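Trainee: make a model of this:
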Amino acid sequence: MATLQFEEGVNRPQAKASHCRQQLLVNILDGMANVKPNATYAHAPISPVGYDKGFRRITYHRLANAVNGLGWWITAQIGRSASFDTLLYLGPNDIRQTAIIFACIKAGYKCLFTSHRLQLCDTQSLLRSTSCKAILTSDPLGFHIPSIKDGCPLPIYQVPPLNTLLVEDYPSYPYKKPFEQAKHDPFLVLHTSGTSSTPRPMVLKNDWLATYLQSLHAPSPPGFECLESRMRGCRVFVMLTPYHVHGVKSFQGANLDITVFGALTNETPIILPPAEAPVNVQTLIQGLGTIDADVCYVPPHFIEEIANNQKYVEIVTSRASSLVYAAGKVSEAHADIMSAKMEFWGRYGATEQGTVPSLRALGGWDCTMYNYIIPHPTAGWQFRPYSSSNDETIYEAFIVRDVENLKVQPVFTLFEELEEYPTHDLFLAHPRIPGAYKWCGRTDDTISLSTAANVNPMIMEHGLDQHQHIKGVLMIGNGRPRPALLVEPNDCAVSNQSFIDGIWESVEKLNRAYFVDHRILKSYIIVTNERERSSCTRRNCGHCMNHAQIDMLRMSM
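Mentor: Sure, this is the predicted structure:
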């Protein structure tokens, strides 16, 4: 169902469905707080580290009150902004993530979220490129803030505690702009993944957000339903981490896609894990033991761990009706286990376009479609041949401007000069269902791990290409928890172990450019020959290598 809609600056419900009107999300929040103050926005654990104290039900009244409190706090600490200055927020996985966005908007700022996995230099680059004015945080000594400040000397402000914001009452912080006046104002700043270059800030404006939300509410063609409709009004247990930079299967704001966009426009109550607990499968399983959820929304590497544990499978399937993943690939073996037992599917998108509105045929759930998308016809997607081999065609996806449907094509609010937008994502067509495609790689050869991290292989490959004992090298690992290395020696007479020992020092030096869990382990180096390496592509690396070696590697992963 679509939520009540509100006139700009007027807190009364309108009869029009959400896909018919462009809205400011800040007005929807204030409208809900006035018209449906006791409706549930979220269930959040009272304890920051566990579920032993139960859950706190957070209403729209309390959320809007927290926004007002933070808005007045920002104004008192920093002053109002007349030019949408940027404020970086770093904090735990609690509702302050949502509240700070709207508080910044009311005080005239725009909020920047960054991934906790970014290199320090990349975070500092984002602060400089956005002319960030200050850092807001729950912990001035946490989140690597002292190191960030060393490179970018900025004032740091500690936001009020969560309990204070939820318990104390604050006067309303007014926001009076209508949509037409505010449509080009910034809503939020995210950033690109930085896999092929320094992460670039991406300012999402109100017109982008309104267009994106309308795209998810567009009426489905006869005989189809939009997958998004299966989550509307449901209780969604959100296990995506804060500031998660998502891979090709989702966009950087995939966490916000549920906790902010979906919650407010669909009246979808969210369930949060403990704010300071590890965001892992064990935390999800413990949570499902204390509260029922309709949908579990998880990163892809959760699927493997759940599917490999029969007890976890029983808990998830008995306590939720749907399992949805975003931000990467899942292995088909593990996906098959889950899809046979419950509604299971993935969401695809990117920061520039949001999640793609994808259709499913009515008349029963097809458990084989979890990896496929059928883009809504109004989205303007075209799949064009990119390459062919072994009777298999790979397609690149383009989004083509459609004058009649521009209000549901968010990417063209960012790139107004373009007639078409190349996604650089590669797909395979469904063998039987027309219009259905599954993601299989990137034109830039980025490796997308199952942990939702993107890895640039060029540093490792270019570095080892210069090694005197190496004839060829390829980093692989799409859909796996960490990458591996396929290496061909110059001298095939040398034993594999001697060859690996001989190049290991060089691999270790190049590993320093990567996060610890993205580095090549010695046991993840596969020695191969020219025929095997040349037939391998990063998108289909499991199809063509020495199968005994690959099977052994997969078991170790």
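
Trainee: all contacts plus neighbour counts: C-alpha atoms, from now on.
Mentor: Fine.

Trainee: what packs against the top helix by length along the chain?
Mentor: Counting by DSSP state H, the longest helix found in the chain is helix 60-77. Of the remaining helices and strands, those touching helix 60-77 by 3 or more C-alpha pairs under 8 Å, 6 or more residues apart in numbering; DSSP states H and E are helix 25-35, strand 40-45, helix 96-106, helix 162-167.

Trainee: minimum distance to M231: which of the ones you listed has it?
Mentor: Closest of those to M231 is strand 40-45, at 14.5 Å (criterion: C-alpha to C-alpha).

Trainee: elements contacting the closest one?
Mentor: Packing contacts for strand 40-45, counted by 3+ C-alpha pairs under 8 Å, 6+ apart, involve strand 55-59, helix 60-77, strand 270-271.

Trainee: let's go with 10 Å and repeat that
Mentor: Using 3 or more C-alpha pairs under 10 Å, 6 or more residues apart in numbering; DSSP states H and E, the elements in contact with strand 40-45 are strand 55-59, helix 60-77, strand 236-238, helix 263-266, strand 270-271.

Trainee: any chance of those in JSON lines, plus distance to P300?
Mentor: Formatted as JSON lines, the helices and strands packed on strand 40-45 follow (distance: least, C-alpha to C-alpha, whole Å):
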{"stretch": "strand 55-59", "distance to P300": "26"}
{"stretch": "helix 60-77", "distance to P300": "30"}
{"stretch": "strand 236-238", "distance to P300": "13"}
{"stretch": "helix 263-266", "distance to P300": "22"}
{"stretch": "strand 270-271", "distance to P300": "19"}
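
Trainee: could you also give me the structure for this second sequence? I'd like to compare it with the first:
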Amino acid sequence: MGSQVEQRLITQALADALAENPDRTWVSYAISNNIVQDGFRNITIRQLATAVDRLAWYIDSNIGKSSDFETVLYYGLADVRYIITLIAGIKTGHSVLFCSHFNSQIFNLHLCEKTNCHTVLRTEGVEAVIDSLVQERPMKVFQAPSLDTLLEEGNLPKPYPYTKSWREACDDPISIGHSSGTTGLPKPIVWTNRSYSVCELHQVVPDLDGHPPYAKLLLESRSVYQTQPIYHPFGLFTGVTDPLYREKKMVLGPIVSGPTPPAILEQVIEHADIDSLSGVPIYLEMIAKSPKLLDLVEKKLKYIFFAGGALSKPAGDALSARLLLNDKESGLKWEPREVKGTDGVYELVYVKNSYTEKRQHVWWHTNSQDIHHSNDLFTKHPTKAHHWKFYSRADDMIVTKFGWNVNPVLVDDESVLPDDPLQSILPMVERGNTIMDAAGQLAKEKIIFGTKDKPFPLAGKGNVQRSAVLKLYEPEIEDMYVRVGD
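Mentor: Sure thing, here's the model as predicted:
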């Protein structure tokens, strides 16, 4: 089931890249929001290696080297120092905690407590977030060097020593991400060297009836625009694996507050040297709604690679008509299990064996033993083998008191609110009712609108946290049933 390859630590992948082509561009990032005027700044592999060593010495001198993977929270502007800090932390023996910028203070406090974090390394521009955090949980705070300081070409630092072998360090806890907090407080997720380098094993997974695994398709690109936040686990993963394990140039847009707006997407796609794009579905939805962006991606890109959520059918249809789409799953065999109470709907279930335990993240990032339930639901293609369509998350399903399963995702694409609320959405409700079964029918008198003082909770990927919304609006829902009955 695929040839054997020698896996490499991240530090080894960087050392190999430095030896092979030190002047290869590691990253090209937009200098400002005015990309046409200011363009991009390129950073080479040589500069990356210098920045890693310089930051490792800084951590060693100020925070101290760790022998037991002490946790350091890194929080900063969404720039390439996230990747630099990850690799420097490997060298100094730390486990680096990365928190989403979408997190509440309660989420960040919870993560610091769960990971026994007592040290913060922060950049400029995030003082308010960290000052507020350490008022609630006292921690030592250190100011990270600026990006320009780390990239200085004068007074070069000595290489910071790191001598661990793959066998010694493959399972070292080098970074900590977290779940989205959709159903409660976020859970820390520990990533190891193996978590990142497994991409090399995925590249040799055999084709399935002529269909190559996602990792092989990714090798067709030489320059990728990463739209996902660099502090997101997906951003960190691709930020490490694309440049160091796949020899791609990573392209980043300018630092913005919140999701990248369509105007910035358009500038980057039009003016950057790219041939592929990766991101979370919110950005693909933006592209699908813009005729100009659709023309640009068709003209410039070989593929779009996305993860972190499902893509709506209209967006998928618009994009797949122009180019190749690839959704990141395990790249390996998976076992569907039919969901009780829902005909033709199956859950993606991972089954552990001697082959998959070394190639699937779920066995390292969850507490699952021999079987892992993903909660991702799919339906079969009626005629094509190995073709599955995403249906919903299991926790998106609403179970009525009669035991029926209702899937609100089926009508998500109809849920954009026009200017005149109730009357203007009724045609959309009627269209939605035509594709829902009896349990999912929505009556006019049972429609509840969200309010400005209770905004819908969003995950870091920009999608609505449905379970959290139901809990937030539980009083209004109960009142509605008291008013109108079942």
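
Trainee: quick TM-score on the pair, please.
Mentor: The TM-score (TM-score structural alignment, normalised by the length of the second structure) is 0.80; 441 aligned residues with a C-alpha RMSD of 3.8 Å.

Trainee: re the thing from before, and the next helix or strand past the longest helix of the first structure?
Mentor: strand 86-90 (DSSP states H and E).

Trainee: alignment lookup: R41 of the second structure to the first structure.
Mentor: In the first structure, R41 of the second structure lines up with R56, judged by TM-score structural alignment.

Trainee: and Y283 of the second structure, by the same measure?
Mentor: Per TM-score structural alignment, Y283 of the second structure is aligned with F302.

Trainee: where's its match relative to D402 of the first structure, distance?
Mentor: 38 Å (C-alpha to C-alpha, to the nearest Å).

Trainee: which of the two has more neighbours?
Mentor: Comparing F302 of the first structure with D402 by other C-alpha atoms under 10 Å, the one with more neighbours is F302, at 19 against 16.

Trainee: quick one: the closest residue to G450 of the second structure other than its chain neighbours from S66 of the second structure, how far?
Mentor: The shortest distance from G450 of the second structure to any non-neighbouring residue, by C-alpha to C-alpha, 6 or more residues apart in numbering, is to F456 (7.4 Å). Distance of F456 of the second structure to S66 of the second structure, computed by C-alpha to C-alpha: 41 Å.

Trainee: the longest strand belonging to the second structure vs the first structure, mean deviation?
Mentor: Across the second structure, the longest stretch assigned as strand under DSSP state E is strand 371-380. With mean C-alpha distance after the TM-score superposition for the first structure, strand 371-380 of the second structure departs from the first structure by a mean of 1.4 Å once superposed.

Trainee: so where is that strand in the first structure?
Mentor: Counting by TM-score structural alignment, strand 371-380 of the second structure sits on residues 420-429 of the first structure.

Trainee: buried residues in the matching stretch?
Mentor: By 16 or more other C-alpha atoms under 10 Å, the buried positions in stretch 420-429 of the first structure come out as 420-421, 423-429.

Trainee: likewise stretch 514-522 of the first structure?
Mentor: In stretch 514-522 of the first structure, residues buried by neighbour count (16+ other C-alpha under 10 Å) are 514, 518-521.

Trainee: just the strands in the stretch 401-550 of the first structure please.
Mentor: Under the criterion DSSP state E, counting those that start in this stretch, strands of the stretch 401-550 of the first structure are mapped to 420-429, 437-442, 447-448, 454-455, 470-476, 484-489, 525-527.

Trainee: for the match of R41 of the second structure, give me its contacts.
Mentor: Counting by C-alpha atoms under 10 Å, 6 or more residues apart in numbering, R56 of the first structure makes contact with 42-47.

Trainee: just want the most central residue of the second structure.
Mentor: F234 (3.2 Å; C-alpha atoms, centre = their mean).

Trainee: and it? What does it align with in the first structure?
Mentor: That one, F234 of the second structure, aligns with A254 by TM-score structural alignment.

Trainee: any idea how far its match lies from P299 of the first structure?
Mentor: Distance from A254 of the first structure to P299 of the first structure, by C-alpha to C-alpha: 10 Å.

Trainee: so what sits against both of these two?
Mentor: Joint contacts of A254 of the first structure and P299 (C-alpha under 10 Å, 6+ apart) are 240-241, 244, 246, 326-327.

Trainee: so among these, which ones count as buried?
Mentor: When neighbours are counted using 16+ other C-alpha under 10 Å, the shared contacts of A254 and P299 of the first structure contain these buried positions: 240-241, 244, 246, 326-327.

Trainee: from those, which ones fall inside strands?
Mentor: A326.

Trainee: re the thing from before, run a quick neighbour tally on the residue nearest to G450 of the second structure.
Mentor: Neighbours around F456 of the second structure, by other C-alpha under 10 Å: 18.

Trainee: so it sits right up against T182, yeah?
Mentor: No - F456 of the second structure lies out of contact with T182 (C-alpha atoms under 10 Å); the separation is 11.5 Å.

Trainee: just to revisit the earlier point, G441 of the first structure is nearest to which of the helices and strands packed on helix 60-77 of the first structure?
Mentor: Short answer: helix 96-106, nearest of these by C-alpha to C-alpha, at 31.6 Å.

Trainee: so which of the shared contacts of A254 and P299 of the first structure is the closest to L87 of the first structure?
Mentor: Taking these together and measuring to L87 of the first structure by C-alpha to C-alpha, the closest member is H244, at 18.0 Å.

Trainee: so that closest one touches V279, yeah?
Mentor: No - with contact defined as C-alpha under 10 Å, H244 of the first structure does not reach V279; the gap is 11.4 Å.

Trainee: any common contacting residues for those two?
Mentor: Contacts common to H244 of the first structure and V279, judged by C-alpha under 10 Å, 6+ apart, are P299.
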